[in-house]
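Q: Provided below are the primary sequence and the corresponding predicted coordinates.
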Amino acid sequence: MISSYGVIMSEILELEAESRTEFGTGAARALRRAGRVPAIIYGAGKIPVSISLEEKEITKYYRKPAFISQLINLTIDKKKYKVLPKAVELHPVTDIVRHVDFVFLEEKTQKMEVPVVYEGKERALGVKRGGYFNIVKRRVTLLCDVNNIPRNVTIDVTNMPIATSLKSSKIELPKGCSFVTKKEFVLATIIGRRGAKTEAEGEQQAAEAGK
């Protein structure tokens, strides 16, 4: 079993927001001039809630790793909601956050797309033997306990040999998580470079030479 140690978020981000009752392009521009960002929360069968966030604060958190899988306690008019970022719109030049979509978290499990980190790929056994580490999946979709959503899935591949594939069935996911798809799939491979011999090829040639 390939070891996996996804970084589980032990702390929930606390943010404050304000309700908004004015909509449209003009209202959004007025909010941004005031240093705020329009946003919306929806899902879980609830009526969507339109809010605004402090621009500098939300941009700061967005620029941190794996913001899109960050659990958030959002306080609106003294009431707290557990939410998850769904989509973020950025300014095309400055990368300042312009709009955020959040989803309510009411169910016990949540479908999440998280990044995959391949730990030790530069020093993997197969790479040392002349192979090339080929990433097939940079993100995977998981079904996770809402209280244990990982920032990422980190996989230790230092012992991965040449001419092999890393398959989903060999991955030990963080507690409370599973792949959404039950069908086995490949996350990464180590393939031989042109002119490089795989271990199996080397053994075969040695055997033939000894005949």
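A: Ah, there it is.

Q: Going by C-alpha atoms from here, please, whenever you check contacts or count neighbours.
A: OK.

Q: Quick check, Met9 in contact with Val153.
A: No: between Met9 and Val153 there is no contact under CA atoms under 8 Å: 11.9 Å.

Q: Can you pick out the residue with more neighbours from those two?
A: With neighbours defined as other CA atoms under 10 Å, Met9 and Val153 compare such that Val153 has more, 23 against 16.

Q: Might one say that the more buried one is in contact with Val114?
A: Yes: counting by CA under 8 Å, Val153 does reach Val114; the two are 7.1 Å apart.

Q: Val114 falls within a helix, correct?
A: No: under DSSP: H, G, I helix; E, B strand; the rest coil, Val114 falls outside any helix and is assigned strand.

Q: what about Ser168, distance to Thr181?
A: 10 Å (CA to CA, to the nearest Å).

Q: same check, this time on Thr141
A: When CA to CA is the yardstick, Thr141 and Thr181 sit 8 Å from each other.

Q: helices or strands up against whichever strand or helix holds Leu143?
A: Using DSSP states H and E, Leu143 maps to strand 139-145. With contacts defined as 3 or more CA pairs under 8 Å, 6 or more residues apart in numbering; DSSP states H and E, the packing partners of strand 139-145 are strand 109-119, strand 177-179.

Q: hmm, try it at 10 Å
A: Applying 3 or more CA pairs under 10 Å, 6 or more residues apart in numbering; DSSP states H and E, one finds that strand 139-145 makes contact with strand 109-119, strand 153-156, strand 177-179.

Q: Below is structure B, check it against A:
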Amino acid sequence: MSEQKLAAEVRTEFGKGFARRARAAGQIPAVIYGHGAEPIHITLPAKSTTLAVRVANALLSLDVNGEDHLALVKDIQRDPIKQIIEHIDLLTVRKGEKVTVDIPVHVVGELAPGNVYNQELTVISLEAEATHLPTAIEVDIEGRTAGQHIHASDLVLPKGSILLADADALVVNISEATESAEEGAEAPAEAAAE
């Protein structure tokens, strides 16, 4: 994953009133913490920050008053209605440092005909280098048949990553398609014919 470069400004005001004014001015309030240092309260440009944090575990290279900070997005608070970003928590990291992250699991491929899959885990916990975080882990189900299972230990992890989840955790379960599901799919076609 490549790091996104953003210019940040240190903020000295706090509270809801300041946060509203900052968002109205196209800024997002944020805080950088970690490594035992005092938290740094900043504002980030809204448009470029929103684009940069679209992916899970985004890595940001911040210029805070001429000082460089490498930070990992740990939490994003969004407005429940408008879905705009209200605040971001950032964890300071160093190049080469290992961090614990939850990586999305994506299922790819087509099952053998007459089978369905149930994805039991949508994210998996890994320890990986902060500057080389994977955006997702892919699980290939191509041609698999009923009764097959894919466990966390079966996942192909990126180089240098360590699985933190239980190795026996079920990720994908493959079973036969039930008749009721097939009948439900046929029912609208029959109704349309009448």
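A: Okay, I see it. The model shown is predicted, which means the values in this text are computed figures rather than measured ones.

Q: which stretch among the helices and strands packed on strand 139-145 of the first structure comes nearest Ile191 of the first structure?
A: strand 109-119 (15.7 Å; CA to CA).

Q: got a list of contacts for the closest one?
A: 4-6, 65-66, 68-69, 84, 86, 133, 135, 137-158, 176-180, 187-188 (CA atoms under 10 Å, 6 or more residues apart in numbering).

Q: which residues of the second structure does that strand align to?
A: Using TM-score structural alignment, strand 109-119 of the first structure lines up with residues 98-108 of the second structure.

Q: For that stretch, give me the average deviation versus the first structure.
A: Once the two are superposed, stretch 98-108 of the second structure sits an average of 0.6 Å from its aligned residues in the first structure (mean CA distance after the TM-score superposition for the first structure).

Q: Report the buried residues of that stretch.
A: Lys98, Val99, Thr100, Val101, Asp102, Ile103, Pro104, Val105, Val107 (16 or more other CA atoms under 10 Å).

Q: repeat for stretch 60-77 of the second structure
A: Under 16+ other CA under 10 Å, the buried positions of stretch 60-77 of the second structure are Leu60, Ser61, Leu62, Val64, His69, Leu70, Ala71, Leu72, Val73, Lys74.

Q: Return the residue of the first structure aligned against the first one.
A: It stands for Leu60 of the second structure. Correspondence of Leu60 of the second structure to the first structure, assessed by TM-score structural alignment: Ile72.

Q: Leaving out the residues flanking it, which one is nearest to that match?
A: Nearest residue to Ile72 of the first structure in three dimensions, chain neighbours excluded: Leu13, at 4.7 Å (CA to CA, 6 or more residues apart in numbering).

Q: Could you pick out the longest helix of the first structure?
A: helix 199-209 (DSSP state H).

Q: Kindly report the same for the second structure.
A: helix 179-193.

Q: how about the helices of the second structure, start to end?
A: 16-24, 46-52, 179-193.

Q: So which of the ones you listed is nearest Ile81 of the second structure?
A: Across those, Ile81 of the second structure has its closest neighbour in helix 16-24 (15.4 Å, CA to CA).

Q: Reformat the helices and strands packed on strand 139-145 of the first structure into TSV and put distance to Ala30 of the first structure next to each item.
A: Putting these into TSV (distance: least, CA to CA, whole Å) gives the following:
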stretch	distance to Ala30 of the first structure
strand 109-119	33
strand 153-156	40
strand 177-179	42
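
Q: which stretch among the ones you listed comes nearest Arg36 of the first structure?
A: Taking CA to CA, strand 109-119 is the member of those nearest to Arg36 of the first structure, at 27.4 Å.

Q: any idea of the angle that closest one forms with strand 139-145?
A: 130 degrees (axes from the mean of the first three to the mean of the last three CA atoms, to 10 degrees).
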